[in-house]
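Colleague: This is the structure alone, sequence omitted:
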């Protein structure tokens, strides 16, 4: 079996960057009180917005919750096991899919001049498209948080309908993942579960 070091050498990124983004990165469950600035959140978005999606659409929307008032509105909708860490995190970002994303598309796409009209047709198909591509962007966002030297604590344990009614009642945003963002606190990591090996996942034909 090829060693991890040899595989790391096969990649373009330096190994310490590979470790930062993937091998050593962990989901944080406690956070320090070190603040996360608006500039850091903007820098994360300005990096990950370039990552690929279907037809380069960008249906992901983000609600940044950092004030006591915002946390007070959010916490009742979080699962009980996620409330304390969400309350303690310096910033919590609700990542949502906008099913009206097509309204922000340019009038013409290279090689696809009818793209905007195509999305305007079926709301059900548009919602599925928005969810798929927003979830791609959620993954990019988590990597972007790590690239900023911060820890991400993504969660799906929450009442999505409740969050949507609380924060997005006047628009077609549908919450997908809630991510706590900050510097890790005391004992931030759960035990790491094993990962499947290459031969267990990859098949070549």
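Modeller: On my side now, so go ahead. Since the structure is predicted, the reported quantities are computational estimates derived from the model, not experimental observations.
Colleague: From here on, just use CA atoms for contacts and neighbour counts.
Modeller: Will do.
Colleague: List the buried residues of the longest helix anywhere in the chain.
Modeller: Across the chain, the longest stretch assigned as helix under DSSP state H is helix 123-147. Buried residues in helix 123-147, counting neighbours by 16 or more other CA atoms under 10 Å, are found at 126-127, 129-138, 140-147.
Colleague: what's the spacing between the most centrally placed residue in the chain and residue 111?
Modeller: Geometric centre of the chain, nearest residue: residue 138, 2.6 Å, by CA atoms, centre = their mean. Relative to residue 111, residue 138 is positioned 27 Å away (CA to CA, to the nearest Å).
Colleague: Might one say that the residue nearest to the centre of the chain is in contact with residue 95?
Modeller: Yes - counting by CA atoms under 8 Å, residue 138 does reach residue 95; the two are 7.0 Å apart.
Colleague: list the residues that contact both of those two?
Modeller: By CA atoms under 8 Å, 6 or more residues apart in numbering, residue 138 and residue 95 have these common neighbours: 60, 177.
Colleague: that older thread, helices and strands around the longest helix of the chain, which ones?
Modeller: Helices and strands touching helix 123-147, by 3 or more CA pairs under 8 Å, 6 or more residues apart in numbering; DSSP states H and E, are helix 38-48, strand 60-65, strand 91-98, helix 115-121, strand 151-155, strand 173-182.
Colleague: Second structure for comparison follows:
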């Protein structure tokens, strides 16, 4: 039987973790980004479809490509972050199910030619995988700033011109500046968002 993680780990991943908007001028090694992705890919998705696709926007050229598609309020925090992850999903993820879901040889037929099923599984799975990426990044000592304030169509045209991938949300990654954090905003009480049936 698995035991609970130590409080210090839970604090790092959840209780003390915050959304960062101010960043130290400190690069993230590519090896760390790779490790983040290797951890994130282990989380579950429907039919093990793994529809999420991540673009780690790191270079000055790629940041400039992203800049015109950011909402004004997200410009500073994104342009100063060492890395920004475009969390997207592959609308043809089902073409890899022969490899990803070998125990379900008919899995491709659940999605191929069914746009509603593709959209639901792609969006839902990439949401999950983006959340796993946040947990993976925090576990490796990075801070995160997830956000949705950007022109999705513009990002798709700039980074995914073929139309196969669709952006979902962005995550700034780096080493935050704790002194710049405001007080944690409230959360709902258990009774306000949970029911035990």
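Modeller: Thanks, I have the structure now. None of these values were measured; they are calculated from a predicted model.
Colleague: what range in the second structure does the longest helix of the first structure sit on?
Modeller: Aligning helix 123-147 of the first structure against the second structure (TM-score structural alignment) gives residues 115-139.
Colleague: Against the first structure, what's the mean shift for that stretch, could you check?
Modeller: Comparison of stretch 115-139 of the second structure with the first structure after fitting gives an average deviation of 1.1 Å (mean CA distance after the TM-score superposition for the first structure).
Colleague: next one: that stretch to chain centre, how far?
Modeller: Mean C-alpha position of stretch 115-139 of the second structure versus that of the full chain (CA atoms, centre = their mean, to the nearest Å) differs by 7 Å.
Colleague: likewise stretch 125-140 of the second structure?
Modeller: Stretch 125-140 of the second structure sits 5 Å away from the centroid of its parent chain (CA atoms, centre = their mean).
Colleague: Touching it from outside, list them.
Modeller: In this structure, residues lying in contact with stretch 125-140 of the second structure by CA under 8 Å, 6+ apart are 12-13, 17, 32, 36-37, 39-41, 43, 45-46, 49-53, 87-89, 143-144, 168, 171, 173.
Colleague: Likewise for stretch 95-112 of the second structure?
Modeller: For stretch 95-112 of the second structure, with CA under 8 Å, 6+ apart as the criterion, the contacting residues are 47-50, 94, 117-118.
Colleague: separation between the aligned residue in the second structure for residue 42 of the first structure and residue 57 of the second structure?
Modeller: Here residue 42 of the first structure is matched to residue 34 in the second structure, going by TM-score structural alignment. Distance, residue 34 of the second structure to residue 57 of the second structure, by CA to CA: 13 Å.
Colleague: What does residue 95 of the second structure correspond to in the first structure?
Modeller: So, by TM-score structural alignment, residue 95 of the second structure is matched to residue 103.
Colleague: Quick check: the gap between residue 46 of the second structure and residue 169 of the second structure.
Modeller: Applying CA to CA, the value for residue 46 of the second structure to residue 169 of the second structure is 19 Å.
Colleague: Could you check which of the two is surrounded by more residues?
Modeller: residue 169 (18 against 12; other CA atoms under 10 Å).
Colleague: Give the aligned range of stretch 12-23 of the second structure in the first structure.
Modeller: Aligned using TM-score structural alignment, stretch 12-23 of the second structure spans residues 20-31 in the first structure.
Colleague: List the buried residues of the matching stretch.
Modeller: 20-21, 25-31.
Colleague: quick one, what contacts residue 157 of the second structure?
Modeller: residue 163.
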